[in-house]
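Novice: Sequence and predicted structure are below.
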Amino acid sequence: MKLVRFGDPGQESPGLLDAEGRMRDLSGVLPDINGAALAPSSLARLRGLDPHSLPIVPAGTRLGPPLAGIGKIVCIGLNYADHAREASLPIPQEPIVFMKAQTAICGPHDAIVLPPGSEKTDWELELVIAIGTTARRVAVGDALGHVAGYMTGLDMSERYWQLERGGQWTKGKSFDTFAPIGPWLATADEVGKPGELPMRLAVNGDRMQDSNTANMIFNPAQIISYVSGLMTLQPGDLIFTGTPAGVGMGMTPQRYLRAGERIDAGIAGLGEQQHTIVAD
């Protein structure tokens, strides 16, 4: 299944995509797509529905973040060797973990807002994991059984605040609109092999990132197992799994985003995002 949320910001309703790619309204079936809705029993109930029995959502309706009530946003840094090299940093021997604020979440076509005075806002396309069942100290072989689904995500990063103001990376990665997700949450059975997905990102039509999740240093199962040993993962938590090479910081000269520019990004099977960059 491909689950969506649609409507005005803060007032989104739950939905799904039918076989023809049309949005169908799920608000008569469940209150929202949140951690509780990602439980195996809830997803099984949704799979049993006939999508054509659900109301059609008018074309052009805004798509919001496909998950509500998000708990933790855990992120993995430098998880592609080529990205570590372009950042002139050593290839990690174990996952680098940091967090993003929940208030950074926005929809797949919403504007991305530059922080006041930003000079170094950068892009990072990432596979996002949505946790469906509680995971605490799980083995690698059991880890994917705790996944409800996957999404396209951007880990937007203001490099000045991330790297030049001291402290943790979280400071440069938690501004409002710095965690777009969607357009849909594809359930794990829909995705199949999350470690074999082509991914690409363009700025103003120029291809910047062109890679595959197969190039991760630590694959999704390893990441979930590792993180669940540090903290209990709960339904509705998200894990951003890292970005490949092609970010602005890695270019010579470095290239950062300015108001009026456009990002187009997507991961195979997980849909496309389009964002305009705007000033605060």
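Specialist: Thanks, I have the structure now. No experiment lies behind these values; they were computed from the predicted model shown. Numbering: from 1, shown residues only.
Novice: Please make it C-alpha for all contacts and neighbour counts, starting now.
Specialist: Noted.
Novice: Most distant residue from the centre of this protein?
Specialist: The centre of the chain is farthest from one residue, residue 53, which by C-alpha atoms, centre = their mean lies 29.8 Å away.
Novice: any idea whether the residue nearest to residue 181 when sequence neighbours are not counted is helix, strand or coil?
Specialist: Leaving aside its sequence neighbours, residue 181 sits nearest to residue 153 (C-alpha to C-alpha, 6 or more residues apart in numbering; 4.5 Å). At residue 153 the chain is in strand, as set by DSSP: H, G, I helix; E, B strand; the rest coil.
Novice: got it, and residue 32?
Specialist: coil.
Novice: can you count the residues close to the residue nearest to it when sequence neighbours are not counted?
Specialist: Counting by C-alpha to C-alpha, 6+ apart, residue 14 is the residue found nearest to residue 32 once chain neighbours are left out, at 5.1 Å. Neighbourhood size, residue 14 [other C-alpha atoms under 10 Å]: 25.
Novice: before we go on, here's another structure to hold up against the first:
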Amino acid sequence: MKYLARTTDGRPLLGDEEGFVPLPAAAPDLETVADALPRAAAGTLPDLEDVPADRIDGDHRQLGPPLAEFGKLWGIGLNYEDHAGDLGEGRPEEPASFMKPSTAVTGPGGPIRLPPVEQTDGVTAEAELAVVIGRGCRNLEDESTVDDVVAGYLPVVDVTAEDVLQRNPRFLTRAKSFDTFLVVGPAIAVPEDSIDLEELTVKTIVNGEIAAENEVRNMLFPPREIVAFHSRVMTLEAGDLFSTGTPGAEPIESGDHVRADIEGIGSVEAPVVRCRRR
């Protein structure tokens, strides 16, 4: 597995299990992580063994969001049958997708800022596996072609104002769109070979306790199917992100600590604070 990341001050990095090097040291023609996405999709990122630079342990780097700007931000609701059942929802026949604004994104460490209680007093956090698109595509014929356009995978925490949503399902966009309501992981995991996504486990962890856990194999619509489906709706572009659904949502309050953990991909965490009315 290789990793694409950025420091908090914007310096792009390329890494593996042993650490990170500056991306331009590995590939002088790549100035940003966004520049590297097509090569990640093509499987042609440089081998770090050939890079004349010392690796630095990721624990000794402060990492921000791996992209300065993401493209379209898609979310998928009710994608685990167990979760849909918990909410009293029937099995959807097609992906139940929604979009979030770019201003919802916050980097690893957050914090997740809860809106004033006058706006919402029922917020939940959800760990999810996200797919990052590496190159533009349209009308993918089937799932077998998806790996050719995917740069890699990312752990995220999706956040929802559940009480807003419960008032009316048409309020979904608003319930998902508050600032900091999408915490993105510190590094895009780029598989060197085709990865068996079904084997991955997604965990929502709050205050050190596992609140929800499930395997990707139990998704109603697997990640590759989600990408292929949406490519037949619109053109997908490098930097677009699909957050593929959660095994379960957990209520959060100010003072809590949330973590999304995805076996084999990585983790991201953030504290929770409450904003005051201005």
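Specialist: That came through fine. This one's a predicted model, so the numbers in the text were calculated from it and none came from an experiment.
Novice: What does the TM-score come to for these two?
Specialist: Put the two chains on top of each other and the TM-score (TM-score structural alignment, normalised by the length of structure 2) is 0.88; 267 aligned residues with a C-alpha RMSD of 2.2 Å.
Novice: How are the helices of the stretch 101-250 of structure 1 distributed by residue range?
Specialist: Counting by DSSP state H, counting those that start in this stretch, the stretch 101-250 of structure 1 has helices at residues 140-143, 159-163, 170-173, 188-191, 220-228.
Novice: Show the contacting residues for the residue mapped onto residue 217 of structure 1 from structure 2.
Specialist: Under the alignment (TM-score structural alignment), residue 217 of structure 1 pairs with residue 220 of structure 2. Applying C-alpha atoms under 8 Å, 6 or more residues apart in numbering, we find residue 220 of structure 2 in contact with 79-81.
Novice: Please tell me how far residue 71 of structure 1 sits from residue 58 of structure 1.
Specialist: Plainly put, residue 71 of structure 1 is 30 Å away from residue 58 of structure 1 if you go by C-alpha to C-alpha, to the nearest Å.
Novice: neighbour-wise, which of these two wins?
Specialist: Taking neighbours as other C-alpha under 10 Å, residue 71 of structure 1 and residue 58 compare with residue 71 leading, 16 against 11.
Novice: Spatially, and excluding backbone neighbours, which residue is closest to that one.
Specialist: residue 237 (4.9 Å).
Novice: Correct me if wrong: that neighbour contacts residue 134.
Specialist: No - here residue 237 of structure 1 does not reach residue 134: they are 9.5 Å apart, not a contact under C-alpha atoms under 8 Å.
Novice: who has more neighbours, these two?
Specialist: Per other C-alpha under 10 Å, whichever of residue 237 of structure 1 and residue 134 has more neighbours is residue 237, with 23 against 16.
Novice: so what corresponds to the more buried one in structure 2?
Specialist: With TM-score structural alignment as the criterion, the equivalent of residue 237 of structure 1 in structure 2 is residue 240.
Novice: Could you tell me how many residues sit around the residue nearest to residue 181 of structure 1?
Specialist: Close neighbours of residue 153 of structure 1, defined as other C-alpha under 10 Å, add up to 33.
Novice: Give the aligned equivalent of it in structure 2.
Specialist: Counting by TM-score structural alignment, residue 153 of structure 1 lines up with residue 156 in structure 2.
Novice: right, and its match touches residue 132 too?
Specialist: No - Residue 156 of structure 2 lies out of contact with residue 132 (C-alpha under 8 Å); the separation is 11.4 Å.
Novice: Strands of the stretch 151-278 of structure 2, residue ranges please.
Specialist: Under the criterion DSSP state E, counting those that start in this stretch, strands of the stretch 151-278 of structure 2 are mapped to 182-184, 187-190, 201-206, 209-215, 241-243, 250-251, 257-262, 266-274.
Novice: is it true that residue 120 of structure 2 touches residue 163?
Specialist: Yes - if you go by C-alpha under 8 Å, residue 120 of structure 2 and residue 163 touch, sitting 6.5 Å apart.
Novice: anything in contact with each of these two?
Specialist: Joint contacts of residue 120 of structure 2 and residue 163 (C-alpha under 8 Å, 6+ apart) do not exist.
Novice: what's the nearest residue to residue 69 of structure 1 if we skip its chain neighbours?
Specialist: Computed as C-alpha to C-alpha, 6+ apart, the closest residue to residue 69 of structure 1 that is not its neighbour in sequence is residue 34, at 5.6 Å.
Novice: can you check residue 23 of structure 1 too?
Specialist: Per C-alpha to C-alpha, 6+ apart, closest to residue 23 of structure 1 is residue 17, 4.6 Å.
Novice: Same question for residue 52 of structure 2.
Specialist: Closest to residue 52 of structure 2 by C-alpha to C-alpha, 6+ apart is residue 25, at 7.4 Å.
Novice: can you check residue 207 of structure 2 too?
Specialist: Spatial nearest neighbour of residue 207 of structure 2, excluding adjacent residues (C-alpha to C-alpha, 6+ apart): residue 257 at 5.0 Å.
Novice: Check residue 38 of structure 1 too.
Specialist: Among residues not flanking residue 38 of structure 1 along the chain, residue 132 sits closest, at 5.0 Å (C-alpha to C-alpha, 6+ apart).
Novice: equivalent range in structure 2 for stretch 169-187 of structure 1?
Specialist: Under TM-score structural alignment, stretch 169-187 of structure 1 corresponds to residues 172-190 of structure 2.
Novice: In the matching stretch, which residues are buried?
Specialist: Neighbour counts over stretch 172-190 of structure 2 (16 or more other C-alpha atoms under 10 Å) mark 172-173, 175-190 as buried.
Novice: Sweet, I'm off.
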